[in-house]
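Trainee: sequence first, then the predicted structure:
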Amino acid sequence: MQIDSARVFMLRMPLKEPWKTSFGAQSDIDTVLVRLTSGETTGWGEAAPGTWPRFCGEWGEPTFTLVRDYLLPRLAGAAVDDIDALTGLFAEIRGNTFAKAAVETAWWALRGAIEGRPLSSYAGGTRAAVPAGADFDIHADTGELLAKIADAVGSGCPRVKLKMGRGTKISQLREVRRAFPGATLHVDCNATFRRDDIDRLALLDPLGLAMIEQPLAEDDLLGHAELQRRLETPVCLDESVRSLHDLETALELGSCGYVNVKPGRVGGLRAAADIGELAARSGVGAVVGNMLESPVGAQVCLALASCDWATYPADLFASERFFPTPLAAHDIASPPGGEWEFTVTTTPGNPAVPYDDVLSRWLIADSGEVTT
């Protein structure tokens, strides 16, 4: 497959309202979009590392710079016929999984458009529709939080995720459980706790949570193993798993019962599918997560969530959940009467294509066309 030209964009996408996690509140999200062209065919990819290195060591500006100055010049003008050839072009570049994912997902989208295949077929997906859950950020007002959960549960939401930080009171989570005794609930800590918090985290065990997501630091697999030995509640690793090797190590140590699979965090569609397949072979549950991507990235997450190894309702959302306007056409969508599920597209490649006017409005940086 000949790559005739490539282009990378950095956008700052405004959120409808600030999203509060253990990192703090964010009012926008920086994302990196890549467009690859072969003849008259194009493919779009995305990775959204954020506006500052809070989730991990990557963020929008250096991700854009790496793609523009190092990745695209290796790719433009080259014939890249398989995924091994693509990853081989970038093998000498360590880490920087979001930068690689932006390019890799665009390559799959271009290949799918040429071959007439949807992204889900490359991920190994078989489902026509996938379930998704509701996520709620940190709330100081428990009554407000309970009302939002009630709306979600009342409309058939299959599970609820609550963001949890050091300031979150266990008593608030107990109130949630009392109000919704039969609901599937889990908490996401975004690596905010330390090993000396294990006794506090053990207080979550009686709540019957489906999982506790990323409670400790991303590099503390031993701490997560210690915590998992203390708890009946499964530990879910997110930031800790940046590669297949990371999951292999976590499994050997007994650090988790679930893994959150995010294509940007691990380097793209193929790496994410490999991690999900390893989880399934090892008896570990998997959930497909998101980084507040636009519809371009959401389509990649949806393709992964269509795989059999995705055993827990996904973190997927239509753009209207977080953004004042969609960046792209062909946002992910629910079937009639299926508010908490999304239809897996059969359109070849990635059907989400940015609107020119919205892209221009949110544009921070543009490489221009790279042809050699």
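Mentor: That came through fine. No experiment lies behind these values; they were computed from the predicted model shown.

Trainee: from now on I want contacts and neighbour counts done on CA atoms only, so please keep to that.
Mentor: Noted.

Trainee: which residues in the stretch 251-372 of the chain form helices?
Mentor: Along the stretch 251-372 of the chain, the stretches classed as helices by DSSP state H, counting those that start in this stretch are 263-266, 269-281, 295-305, 356-362.

Trainee: now these in TSV, with distance to residue 208 and mean neighbour count?
Mentor: Below are these laid out as TSV (distance: least, C-alpha to C-alpha, whole Å; neighbours: other C-alpha atoms under 10 Å):
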stretch	distance to residue 208	mean neighbour count
helix 263-266	29	30
helix 269-281	22	21
helix 295-305	25	30
helix 356-362	42	14
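
Trainee: now those in a markdown table, with distance to residue 126?
Mentor: Converted to a markdown table, these look like this (distance: least, C-alpha to C-alpha, whole Å):
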| stretch | distance to residue 126 |
| --- | --- |
| helix 263-266 | 18 |
| helix 269-281 | 13 |
| helix 295-305 | 9 |
| helix 356-362 | 32 |
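
Trainee: below is an additional structure, to be compared with the one above:
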Amino acid sequence: MKLSAAELRFVSLPLVTPFRTSLGTQAVRNALVLRLETSLGEGWAECVADDEPSYSPEYLTGAADVIRRLFLPKLFAMGELDPAGVAVALDGFRGHPMAKSAVETAVLDASLRATGMCLSTYLGGVRRRVPVGVSVGITDTIDELLGLVDRYLTAGYLRIKLKIEPGWDIEPVRAVRETFGSSVPLTVDANTAYRPGDIRHLRGLDEFGLLLVEQPFPPEDLHSHARLAAAMETPLCLDESITSARDAATALRQGACSVINIKPGRVGGYLEARRVHDVAQAHGVPVWCGGMLETGLGRAANLALASLPGFQLPGDISATARYYTQDITEPFSLADGHLEVPTAPGIGITPDPASLARLTTSTEWITP
């Protein structure tokens, strides 16, 4: 399979409601869509980098630049494209895992479409539908928060994740527990908002019977995560700290977590995401699939990943309507708290041409 041309397309999708975390508030999801034209057909993917380098060092226009100037010329120069070979070729460039993930996924999509295999089967998936949860952003009032949680529980979501930060943690969690009861699977996510001096305060979350506390400290601070994990009864989950299977093994050896959130964009693609999954399984540690406000392209591929056997907790792969009134693909709908894993070849979905055109802000074709 040889690459003949590529398209970089920026799209802009307004969110149904602004989404606030400890990192900031987002009202629009800008995404980079990559389409590869190959000798065996086309492949699609999206880059999940944010507009600014807040969640990670990558940002969207920077990812487009490195794909355009460095990654695509490398692919054009390769005699034959295959997913494993592309991953090795791009490994020569340091960093930029979200850009690498987009390129690898587009190659995977084209290759699997040509062979008639779906991504779930290729990765080793064992489920045809996966349980999903929902992430609830920080709100102005507790009453507003309770209204959102009620809406999502009524919709059928099987797990609620509350975003927290200093000053918005104990009391919102307490209010949700007192309102909806102890049977609701509940987690919290700090997105690195706390510091080592907050360990005693964070231990106060133990009283609420949470499934896990996610990433309270900066990514590089495994020591503080290990200290908190030893001090808390609640399982500790790492997100931003895990950028590779090696990171996962290191964190587990150091006792810094007992649950891992796997985001393919953060670790450099679905092949490395599968390796993180395998490391966690070898340690007897559950994993789940996090979300990055993906379009339908990323949501489809994440569902394939979440079909692997080690994904024991509902992921942040919410239905399309949770985030967008209009997506670039056909919507994914919730049924009994589950989403169907795409079974069509490749990632299992392609953009709707009319929707894609309507939401596009710019496009660029690149040839050898």
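Mentor: Okay, I see it. Quick caveat, the model's predicted, so the values are computed rather than measured.

Trainee: if we can go back for a sec, for residue 13 of the first structure, find the nearest of the helices of the stretch 251-372 of the first structure.
Mentor: Counting by C-alpha to C-alpha, residue 13 of the first structure lies closest to helix 356-362 out of the helices of the stretch 251-372 of the first structure; the figure is 6.0 Å.

Trainee: longest helix of the first structure?
Mentor: The residue-count maximum for a helix in the first structure (DSSP state H) belongs to helix 97-115.

Trainee: buried residues, it. List them.
Mentor: Going by neighbour count (16 or more other C-alpha atoms under 10 Å), the buried part of helix 97-115 of the first structure is 97-114.

Trainee: sorry, back to before: so which of the helices of the stretch 251-372 of the first structure comes closest to residue 333 of the first structure?
Mentor: helix 295-305 (10.1 Å).

Trainee: so residue 29 of the first structure makes contact with residue 51?
Mentor: Yes: using C-alpha atoms under 8 Å, residue 29 of the first structure is in contact with residue 51, at 5.8 Å.

Trainee: what residues are shared contacts of these two?
Mentor: Both residue 29 of the first structure and residue 51 are in contact with residue 12, where contact means C-alpha atoms under 8 Å, 6 or more residues apart in numbering.

Trainee: mean deviation, the longest helix of the first structure versus the second structure?
Mentor: The superposed helix 97-115 of the first structure is, by mean C-alpha distance after the TM-score superposition for the first structure, a mean 0.5 Å from where its aligned residues fall in the second structure.

Trainee: what range in the second structure matches that helix?
Mentor: Counting by TM-score structural alignment, helix 97-115 of the first structure falls onto residues 97-115 of the second structure.

Trainee: distance between that stretch and the chain's centre?
Mentor: Stretch 97-115 of the second structure sits 16 Å away from the centroid of its parent chain (C-alpha atoms, centre = their mean, to the nearest Å).

Trainee: so what touches it?
Mentor: Taking C-alpha under 8 Å, 6+ apart as the rule, stretch 97-115 of the second structure contacts 1, 34-36, 38, 40-49, 58, 63-64, 66-67, 71, 81-83, 86-87, 90, 118-119, 264-270, 345-347.

Trainee: if we go to 7 Å?
Mentor: 34-36, 40-49, 63, 67, 82-83, 86-87, 90, 118, 264-269, 345-347 (C-alpha atoms under 7 Å, 6 or more residues apart in numbering).

Trainee: filter those residues down to the ones in strands?
Mentor: The strands, defined by DSSP state E, take in 34-36, 41-47 from these.

Trainee: most widely separated two among these?
Mentor: Spatial extent of those (C-alpha to C-alpha) is set by the pair 41 and 47 at 20.2 Å.

Trainee: and these two? Which one has more around it.
Mentor: residue 47 (29 against 15; other C-alpha atoms under 10 Å).

Trainee: the equivalent of residue 150 of the first structure over in the second structure - how many residues pack around it?
Mentor: Residue pairing (TM-score structural alignment): residue 150 of the first structure is matched to residue 150 of the second structure. Per other C-alpha under 10 Å, the neighbour tally for residue 150 of the second structure reads 15.

Trainee: helix or strand: which one has residue 150 of the second structure?
Mentor: Following DSSP states H and E, one finds residue 150 of the second structure within helix 142-155.

Trainee: so where do the strands sit in the stretch 101-250 of the second structure?
Mentor: 129-131, 134-136, 160-163, 186-189, 212-214, 236-238 (DSSP state E, counting those that start in this stretch).

Trainee: so which of these is nearest residue 333 of the second structure?
Mentor: Smallest distance to residue 333 of the second structure across these (C-alpha to C-alpha): 11.7 Å, for strand 129-131.

Trainee: what's the closest one packed up against?
Mentor: strand 338-340 (3 or more C-alpha pairs under 7 Å, 6 or more residues apart in numbering; DSSP states H and E).

Trainee: give me the stretch of the first structure that the strand it packs on matches.
Mentor: Going by TM-score structural alignment: strand 338-340 of the second structure matches residues 341-343.

Trainee: try stretch 314-322 of the second structure
Mentor: Going by TM-score structural alignment, stretch 314-322 of the second structure sits over residues 313-321 in the first structure.

Trainee: buried set for the matching stretch?
Mentor: Across stretch 313-321 of the first structure, burial judged by 16+ other C-alpha under 10 Å covers 313-319.

Trainee: residue 304 of the first structure: which of those is nearest?
Mentor: Nearest to residue 304 of the first structure among those, with distances taken as C-alpha to C-alpha, is residue 314, at 9.6 Å.

Trainee: show me what contacts the closest residue to that closest one other than its chain neighbours?
Mentor: Nearest residue to residue 314 of the first structure, sequence neighbours excluded (C-alpha to C-alpha, 6 or more residues apart in numbering): residue 132, at 4.5 Å. Listed by C-alpha under 7 Å, 6+ apart, the contact partners of residue 132 of the first structure are 313-316, 340-341.

Trainee: spatially speaking, which residue is in the middle of the first structure?
Mentor: residue 290 (2.4 Å; C-alpha atoms, centre = their mean).
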